[in-house]
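Asks: starting from these lines, generate the structure:
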Amino acid sequence: MASKSVAAEPSGTTTAASRSHTKKLAELTCEKIEMKIIEMNWPVGEVIGSEADLLAEYGVSRAALREAIRLLEHHNVAYMRRGPGGGLVVAEPDPDAMAHAAAVYLRYRKVTPKALFEARTALEVAAVRSACEHIDEDGIRKLRAALEHEAQFVGGESDATIHDFHTVVAELSGNPALHLFVNVLTQLSAAGFLGATAMFDKKAARSVQASHQVEEVHRTHEAIADAIIAGDAGLAQHRTVRHLNALASALEE
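Replies: This next block holds a predicted model:
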């Protein structure tokens, strides 16, 4: 009896399946390493294993491990240091990069000015209250430095860094979550006023607002800062809400 012939697989099928398998293994390995770093309490600068150590620990191919490391580097979680004493080093995540990625996603979701400023108001009211409670001499210096920076725009055009006052206040809250999310929403607001360029290069985007509007924003920021420095949470919150309402109205025009 003649044996049945076996149809040959289409060229490239095995390779494509292999690549898909490697990618899935890489993603799982990346997640495992991230979890390990979290469980180690994120020891920035510490080497957690050489390539050989990691291959043995996770039992994956060199290709899958290197793809996992590429993902870790992209996420700003860890990076591979070559040479003697090298290995996978725990990195300090970049909050600006994370905020930018979230802002891009919300831009993709076409978040409306109304939704944007509803979220901003809730977050910034909380941030201002906490900043009033935690303000110290270092915080006062940061506020004044932000105001001095934006003062250079009075009488002319501004760039997107005029919005940084809000992220400084959020930083002074002492709450990393508030700081991150206010940063995200402030980037989106800047893009709404100055165009998408503001999300990628704050200094390249120039204001189309009249000089008196820039001056008004600066005066308002000064008033909010004065209330925070005085520790008057109620007044600082009131001024912040009024300011955000004005910005929301201007963005919707």
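
Asks: going forward, measure contacts between C-alpha atoms and count neighbours the same way
Replies: Noted.

Asks: contact partners for Ser61?
Replies: Applying Cα atoms under 8 Å, 6 or more residues apart in numbering to Ser61 gives the contacts Leu55.

Asks: secondary structure class for Met80?
Replies: Put simply, Met80 is strand when judged by DSSP: H, G, I helix; E, B strand; the rest coil.

Asks: one more sequence to fold, the one below, so I can look at both together:
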Amino acid sequence: MASKPLSSPPSWAAVPNATLSGGIVAQIRAAVLNREIVAGQFLGSEAALSEQFGVSRMAARDALRTLEGLGIVEIRMGARGGVWVAQGNPDRLADALAIHLKLIGITSGEVFDAQMAIEEMAARLAAERRDEADLEHLRAVLAELSSLKSELDRFADASMRFHEAIVRASHSRILLAQFHALSFVLEPVLRPNLTSASAVRIVRHHKLLLEAIESGDGAQAARLMQERLAYQRARTLSQETDPASRAD
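Replies: Have a look, this model is predicted:
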């Protein structure tokens, strides 16, 4: 994607000495959220920005490093060097969200609650918005899943890809990013509890879910997704408190 020139730069406010780089970060972050600046837009050189903000080059450099670390700006070298507003990266968003969920000590129950909200809506939207390419992909993953009931590691991967395919069929980028983040957290919890018996039940359920999406029945797709995830949630949390039990 071609970079966009800065046609009308925001009027940056001088930063008080007490806040320095933090003030620059706050202003640029707010400008992105307010759409005063957009992805691919050139903001200027480090020297020009330090002058505009009324701070030293060192303070500007510290701020830009922070913004770069947050994925808000891209710092380029060479003839077209300078500071540019970064392009969005859903994968980076999902990875960062998953890490921070773990760092704040999110529980499995909380993750399941969020997953249920996301995937129920995704199933409903998939039934309403799916196109033939989406359906072909879902059918292919389900066929693969059906052939892997005796290979549990590969089955677990395929089952997660089936859920991902449903979320993709919703054509909602924000649901997909959230799904990826939660799947990073849940996958290590779910995989050890998978059994051959549960694999058979999962395939049976996924077939019903695909039928609902194919027929365009959003309410039925959402209901089936809710039933499966609620059951999975209850069994997984039971396994955490009673390791003798087996989730399915």
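
Asks: drop the TM-score for these two in here.
Replies: Scored against TM-score structural alignment, normalised by the length of structure 2, the superposed chains reach a TM-score of 0.74; 221 aligned residues with a Cα RMSD of 3.0 Å.

Asks: buried residues of the lengthiest helix in structure 2, list them for me.
Replies: Counting by DSSP state H, the longest helix found in structure 2 is helix 218-241. Neighbour-count burial for helix 218-241 of structure 2, counted by 16 or more other Cα atoms under 10 Å, picks out 218-226, 228-229, 232-233, 235-237, 239.

Asks: quick check: Ala146 of structure 1 touching His166?
Replies: No. The criterion here is Cα atoms under 8 Å, and Ala146 of structure 1 misses it with His166 at 9.4 Å.

Asks: so what's in contact with the two at the same time?
Replies: By Cα under 8 Å, 6+ apart, no residue touches both Ala146 of structure 1 and His166.

Asks: so which elements touch the longest helix of structure 2?
Replies: If you count contacts as 3 or more Cα pairs under 8 Å, 6 or more residues apart in numbering; DSSP states H and E, helix 218-241 of structure 2 packs onto helix 108-129, helix 196-215.

Asks: need the residues that contact the first one.
Replies: Same thing as helix 108-129 of structure 2. By Cα under 8 Å, 6+ apart, helix 108-129 of structure 2 touches 166-172, 175, 178-179, 182, 185-186, 212-223, 225-226, 229-230, 233, 237.

Asks: for the last one, same thing?
Replies: Contact partners of helix 196-215 of structure 2, identified using Cα under 8 Å, 6+ apart, comprise 123-124, 126-128, 130, 135, 138-139, 142, 145-146, 149-150, 152, 155, 218, 220-221, 224-225, 228, 247-248.

Asks: re the thing from before, how far does the longest helix of structure 2 sit from its chain's centre?
Replies: Distance of helix 218-241 of structure 2 from its chain centroid, counting by Cα atoms, centre = their mean, to the nearest Å, is 21 Å.

Asks: angle of it against helix 196-215?
Replies: 160 degrees (axes from the mean of the first three to the mean of the last three Cα atoms, to 10 degrees).

Asks: could you tell me where stretch 55-73 of structure 2 falls in structure 1?
Replies: Stretch 55-73 of structure 2 corresponds to residues 60-78 in structure 1, going by TM-score structural alignment.

Asks: check which residues of the matching stretch are buried.
Replies: 60, 64-73, 75-78.

Asks: average offset between stretch 196-208 of structure 2 and structure 1?
Replies: Averaged over the aligned pairs, stretch 196-208 of structure 2 sits 3.5 Å from structure 1 after superposition, using mean Cα distance after the TM-score superposition for structure 1.

Asks: typed the wrong thing, it's stretch 174-185 of structure 2
Replies: Mean for stretch 174-185 of structure 2 is 2.8 Å (mean Cα distance after the TM-score superposition for structure 1).

Asks: which residues in structure 1 does that stretch match up with?
Replies: Stretch 174-185 of structure 2 corresponds to residues 177-188 of structure 1 when matched by TM-score structural alignment.

Asks: buried sites along the matching stretch?
Replies: 178-188.

Asks: report the separation between Met225 of structure 2 and Val185 of structure 2.
Replies: Met225 of structure 2 sits 19 Å away from Val185 of structure 2, going by Cα to Cα, to the nearest Å.

Asks: show me what Ser215 of structure 2 lines up with in structure 1.
Replies: That one, Ser215 of structure 2, aligns with Ala230 by TM-score structural alignment.

Asks: just put the helices and strands packed on helix 218-241 of structure 2 in TSV and tack on mean neighbour count and distance to Ala30 of structure 2.
Replies: Shown next, in TSV, are these (neighbours: other Cα atoms under 10 Å; distance: least, Cα to Cα, whole Å):
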stretch	mean neighbour count	distance to Ala30 of structure 2
helix 108-129	21	27
helix 196-215	18	40
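
Asks: distance to Glu51 of structure 2 added to the ones you listed, as a markdown table?
Replies: Shown next, in a markdown table, are these (distance: least, Cα to Cα, whole Å):
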| stretch | distance to Glu51 of structure 2 |
| --- | --- |
| helix 108-129 | 45 |
| helix 196-215 | 56 |
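
Asks: quick one, longest helix in structure 1?
Replies: Structure 1, longest helix under DSSP H: helix 13-39.

Asks: buried ones in that one, by neighbour count?
Replies: With burial defined by 16+ other Cα under 10 Å, the residues of helix 13-39 of structure 1 counted as buried are 22-23, 25-27, 29-30, 33-34, 37.

Asks: quick check: of those, which lies closest to Glu46 of structure 1?
Replies: Ile37 (9.9 Å; Cα to Cα).

Asks: alignment lookup: the closest one to structure 2.
Replies: That one, Ile37 of structure 1, aligns with Val32 by TM-score structural alignment.

Asks: its match reaches Gly40, doesn't it?
Replies: No. Using Cα under 8 Å, Val32 of structure 2 makes no contact with Gly40, being 11.4 Å away.

Asks: quick one, what contacts the residue most central in space within structure 2?
Replies: Geometric centre of structure 2, nearest residue: Ala177, 2.0 Å, by Cα atoms, centre = their mean. Contacts for Ala177 of structure 2 (Cα under 8 Å, 6+ apart) come out as 90-91, 93-94.

Asks: make sure it is indeed in a strand.
Replies: No. Counting by three-state DSSP, Ala177 of structure 2 is not part of a strand but helix.

Asks: got the contact list for the longest helix of structure 2?
Replies: Contacts for helix 218-241 of structure 2 (Cα under 8 Å, 6+ apart): 108-109, 112, 116, 119-128, 189-190, 193, 205, 208-210, 212-213, 245-248.

Asks: with stretch 73-87 of structure 2 instead?
Replies: 37-46, 64, 67-68, 71-72.
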